[in-house]
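A.B. asks: Following is a predicted model, sequence given first.
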Amino acid sequence: MSGQPPSVPAPPGPYAELFAWSAQMRATEPVVFDESMGLWHVFAYAEAKRVITEHETFSSEFTTPEEELAIFSTGNLALMDPPRHRMFRNLVSKAFSPRSVAGLETRLTGLCAELLDNVATDRPVDFIEDFASLLTTQVMAELLGIEAQHRHKLRVWSDALLSQNRTGLDLEPALLAEIARTTEEMDAFLRKELIRRRETPGPDLISGLVRAEVDGERLGDDEIVGIVTIFLVGGHVTTTSVLASAAQCLHEQPEAVARLRADRSLLPTAIEEIIRYRPPFSRVVRRCAKDTELGGRPVPAGAVVVVWLASGNFDETVFDAPERFDITRTPNPHLGFGNGVHFCLGAPLARLEVRIALDALLDRFERVTLRETGAPLDAYDPFGGILALRKLDVVFEGAPAVRAD
């Protein structure tokens, strides 16, 4: 794979290499076989959308021989095809129904206020450590019905698993050992939670899964633990990533901030643009279920296809001036939350959390400024699939005199 990258600016920050590479590939080889890894890469929007929506041709089902990863495969909606996927998704989607999500707004508003009451102003704080991660962990814990004294564990486990993220599709033995230690702790804790729910059920998601049936049969403990694990890690990672991206954009786009402060009705389209501009995941992987053609290239059954969502979001044939951050961009058919049957189940909740958080930040502070340290921002490996910062030092400055509505 070669070629000169076109002069399309990428979002500033630790992902510049990824965006420059994907821009080059869109222009030269939008669908290409990578001989070194034995898989296909897809960079263009049209082909990317086709792969993630045509589940009959491009399957999400993968098996892993590693016992350490079993917790991520059993009950994992992202690794299921219909009709099994549809049954499991219907069970979990009740927690994310429009009515359920809307009912969280008052609690989220209060939680944002509590967290921002405790952050320092006019000196650097870690936006992720002191606000975004706390917010998302608390929300996940409340939805799962985890008691307050145990909630810190959820964040520790999620962060530990993220720290083990890497570039390749295969995992080294030492890395598997680290994952095993974390997943064993999670598994033991969640199985105790299942026992507690059977004895004292509540309105939380775990209790709902314990009561749920698929084809007249109860879910097994392995399936429930798998569903909850993916729900916990995915929900925490996705929303924390979007919140960090929002903070970066608030720093980089003062004109957009002024418009949002003057007109809060722009928040929904602004959030969609944040997700397009800095999506929470760079890529997804599919397996070709039958011989097909993709972008004019024959792709055989069994081939692994890597779909670069971050690249599709900057496709010049779909998005006008994709390098421009535009909070009024409409339509905005980004792939940041996926598409088709595997569209992110937690997207409504993530959007609500980010909207309430941005509203609170705009109310409280005149500026959210990134602290310039001279060192590059530390991020989880963008080529490993997750676009999330580990740390984001910011300064919350001043307070607006009056909220403009």
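C.D. replies: Nice, thanks for sending it over. Numbers count the residues shown, from 1 in each chain.
A.B. asks: all contacts plus neighbour counts: C-alpha atoms, from now on.
C.D. replies: Noted.
A.B. asks: And whichever helix in the chain runs longest, what does it pack against?
C.D. replies: Ranked by residue count, the top helix of the chain under DSSP state H comes out as helix 221-252. Secondary-structure packing of helix 221-252 (3 or more C-alpha pairs under 8 Å, 6 or more residues apart in numbering; DSSP states H and E): helix 70-73, helix 133-144, helix 151-163, helix 173-199, helix 205-211, helix 267-277, helix 347-364, strand 367-370.
A.B. asks: now what about the next helix or strand after the last one, what contacts it?
C.D. replies: In this case it means strand 367-370. Later in the chain than strand 367-370, the nearest helix or strand by DSSP states H and E is strand 393-397. With C-alpha atoms under 8 Å, 6 or more residues apart in numbering as the test, strand 393-397 has contacts from 120-127, 365-371.
A.B. asks: just stretch 253-273 next, same as before
C.D. replies: For stretch 253-273, contacts defined as C-alpha under 8 Å, 6+ apart pick out 246, 250, 325-330, 332, 334, 351, 354-355, 359, 362-363, 403-405.
A.B. asks: Mind listing what's buried along that stretch?
C.D. replies: Residues 256, 257, 260, 261, 264, 267, 269, 270, 271, 272, 273 are the ones in stretch 253-273 that count as buried (16 or more other C-alpha atoms under 10 Å).
A.B. asks: Could I get the buried residue list for stretch 64-72?
C.D. replies: 68, 70, 71, 72.
A.B. asks: check contacts around the third one.
C.D. replies: Taking C-alpha under 8 Å, 6+ apart as the criterion, residue 71 is in contact with 183, 187, 222, 225, 226, 229.
A.B. asks: Would you list the buried entries among these?
C.D. replies: Among the contacts of residue 71, those classed as buried by 16+ other C-alpha under 10 Å are 183, 187, 225, 226, 229.
A.B. asks: ok, the second one to residue 193 distance?
C.D. replies: Relative to residue 193, residue 187 is positioned 10 Å away (criterion: C-alpha to C-alpha, to the nearest Å).
A.B. asks: Same question for the last one.
C.D. replies: Counting by C-alpha to C-alpha, the gap from residue 229 to residue 193 is 12 Å.
A.B. asks: okay, pairing it with this:
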Amino acid sequence: MPPDLDRDPFAEPRRRDGVLLADFEGEPISMILGHRAVREAAKAWQTYSSDAPFRVPIPAETGVRSVRQLPIEADPPLHKTVRDQLKPIFLKPAAPDYAARIEALVGRLLAPLLDAREIEMVRGFALPLQSIALTHLLGMPETEAEEWIAWGTHVFHDGADGGAKGAVLADYIRRRIDAARRNPGADLFGAMTRMTIEGRPLTDDEMAGIANLAFAGGRDTVINAVAAVIAHFAQDRPALDLLRGEPRRLPAAVEEFIRVTAPLTHIGRVCPHGAQIGPYRVAAGGRVSLCWASANFDDTVFDAPTELRLDRNPNPHLGFGSGPHSCLGAAQARSILRALIRQLAERTAAIDLVAQERSEEHFGPITRTAGFRSLHVRLHAR
């Protein structure tokens, strides 16, 4: 089953007062849990600011990178200025020809795995899929993905010192920026040489901040979602067969997987002037958490939220965030998951779940399973 589908770890504190106070590396952070409250906070950027370099992710990333991620660590108008210029790149997955390319990519990566004895799907399939698909999004050669795959499932926190891994990513980005300065192309790096802020070109640090987010922001989240889809259909073949016979159901199914897996548990905001969050007072400069994973199980919004209903409609989930900072990579993630489900339905007769090791996140007394450290399956060809 997808992580957390059988339970809602945030249910009790959400129903009690809508807030959970949790410790993150010695920093107490109030987690906003309710669907309505999270949406309202996501829009109220003057109260809950993203203008907080290194402190938007939780835990903070002060020790693993040296540049401010843009546009996620900025408020309007800077946020909108950068985001609007990135949209032509990140909305490419909406085009039919792009969707066909992702479809072909998923089929190509699945083909050698069919009828193999056993495959570890996190690093053996989901990681290469996310990395190669990213080359398509950013307009770069597929060969670039070979280096990206070597970074692991998370570019900062994947079994190695985060600072050392961050330095590897930073060096890669600086090399690509230098090359784009000399010879601007049509890829992300070339596009950034033509972007402006208040009429001036981007600095190298601003370009590095955009690229850092592009490589780090949608990596483990997409990998988690891909693994969750495979794990679920290994145990619910009838649902996959239904989608094969009725492909019009695919978009709704993808949205439901995003709701129940909530690949990004939460994100941070800083309160410049302080705030009252339920019973807790946040000091000026203190952080709060917008907890997407809790909001997506709010039973005042979703009927039977712990049930995965592939035809759920309406489905106002917050799996891609909410407000001005809603995820720019949402179209890419949807394209990958649609192609994955379609290919699994059409090309497999059965998926055997052999072994799994889930990842866990801890919030005080609460534990949430979020993705898989490993997922071993056998894929039987149709």
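C.D. replies: Great, that's in hand. These numbers come from a predicted model, not from an experiment.
A.B. asks: TM-score of the superposed pair?
C.D. replies: Here the TM-score for the pair of chains, by TM-score structural alignment, normalised by the length of structure 2, is 0.87; 372 aligned residues with a C-alpha RMSD of 2.8 Å.
A.B. asks: Which residues outside stretch 36-43 of structure 1 are in contact with it?
C.D. replies: Applying C-alpha under 8 Å, 6+ apart, the external contacts of stretch 36-43 of structure 1 come out as 22, 25-26, 30-34, 48, 303-309, 311-312.
A.B. asks: what about the longest helix of structure 1, how far off from structure 2?
C.D. replies: By mean C-alpha distance after the TM-score superposition for structure 1, the fitted helix 221-252 of structure 1 averages 1.6 Å away from its aligned residues in structure 2.
A.B. asks: After that helix, which helix or strand is next? Please name it.
C.D. replies: Remark: after helix 221-252 of structure 1, the chain's next helix or strand is helix 254-262, criterion DSSP H and E.
A.B. asks: That following helix to helix 267-277, inter-axis angle?
C.D. replies: Here the directions of helix 254-262 of structure 1 and helix 267-277 differ by 150 degrees (axes from the mean of the first three to the mean of the last three C-alpha atoms, to 10 degrees).
A.B. asks: Would you check the span in structure 2 matched by helix 254-262 of structure 1?
C.D. replies: Helix 254-262 of structure 1 corresponds to residues 237-245 of structure 2 when matched by TM-score structural alignment.
A.B. asks: so residue 382 of structure 2 makes contact with residue 344?
C.D. replies: No. Residue 382 of structure 2 lies out of contact with residue 344 (C-alpha atoms under 8 Å); the separation is 9.6 Å.
A.B. asks: Which one of these two is surrounded by more residues?
C.D. replies: More neighbours surround residue 344 than the other of residue 382 of structure 2 and residue 344, with 25 against 12 (other C-alpha atoms under 10 Å).
A.B. asks: Report the contact partners of the more buried one.
C.D. replies: Counting by C-alpha under 8 Å, 6+ apart, residue 344 of structure 2 touches residue 240.
A.B. asks: What separation is there between it and residue 103 of structure 2?
C.D. replies: Using C-alpha to C-alpha, one gets 11 Å for the distance from residue 344 of structure 2 to residue 103 of structure 2.
A.B. asks: Then residue 211 of structure 2?
C.D. replies: Noted for residue 211 of structure 2: a distance of 25 Å to residue 103 of structure 2, by C-alpha to C-alpha.
A.B. asks: The two - which one has more neighbours?
C.D. replies: More crowded of residue 211 of structure 2 and residue 103, by other C-alpha under 10 Å: residue 211, with 24 against 19.
A.B. asks: aligned partner of that one in structure 1?
C.D. replies: The alignment partner of residue 211 of structure 2 in structure 1, by TM-score structural alignment, is residue 228.
A.B. asks: Test my guess that its match contacts residue 206.
C.D. replies: Yes. Contact criterion C-alpha under 8 Å: residue 228 of structure 1 and residue 206 qualify, at 7.3 Å.
A.B. asks: before we move on, back to that, just the buried subset of the contacts of stretch 253-273 of structure 1, please.
C.D. replies: 246, 250, 325-329, 334, 351, 354-355, 359, 362-363.
A.B. asks: roughly how far apart are the corresponding residue of structure 1 for residue 121 of structure 2 and residue 244 of structure 1?
C.D. replies: Aligning on TM-score structural alignment places residue 121 of structure 2 opposite residue 127 in structure 1. Noted for residue 127 of structure 1: a distance of 7 Å to residue 244 of structure 1, by C-alpha to C-alpha.
A.B. asks: what do you get for residue 276 of structure 1?
C.D. replies: 14 Å.
A.B. asks: and if you look at residue 74 of structure 1?
C.D. replies: 30 Å.
A.B. asks: These two: which has the busier surroundings?
C.D. replies: Legend: neighbour count by other C-alpha under 10 Å for residue 74 of structure 1 and residue 244, higher for residue 244 (25 against 21).
A.B. asks: which position in structure 2 aligns with that one?
C.D. replies: So, by TM-score structural alignment, residue 244 of structure 1 is matched to residue 227.
A.B. asks: what does residue 21 of structure 1 give?
C.D. replies: Match for residue 21 of structure 1 (TM-score structural alignment): residue 9.
A.B. asks: residues contacting that match?
C.D. replies: If you count contacts by C-alpha under 8 Å, 6+ apart, residue 9 of structure 2 has them with 366, 367, 368.
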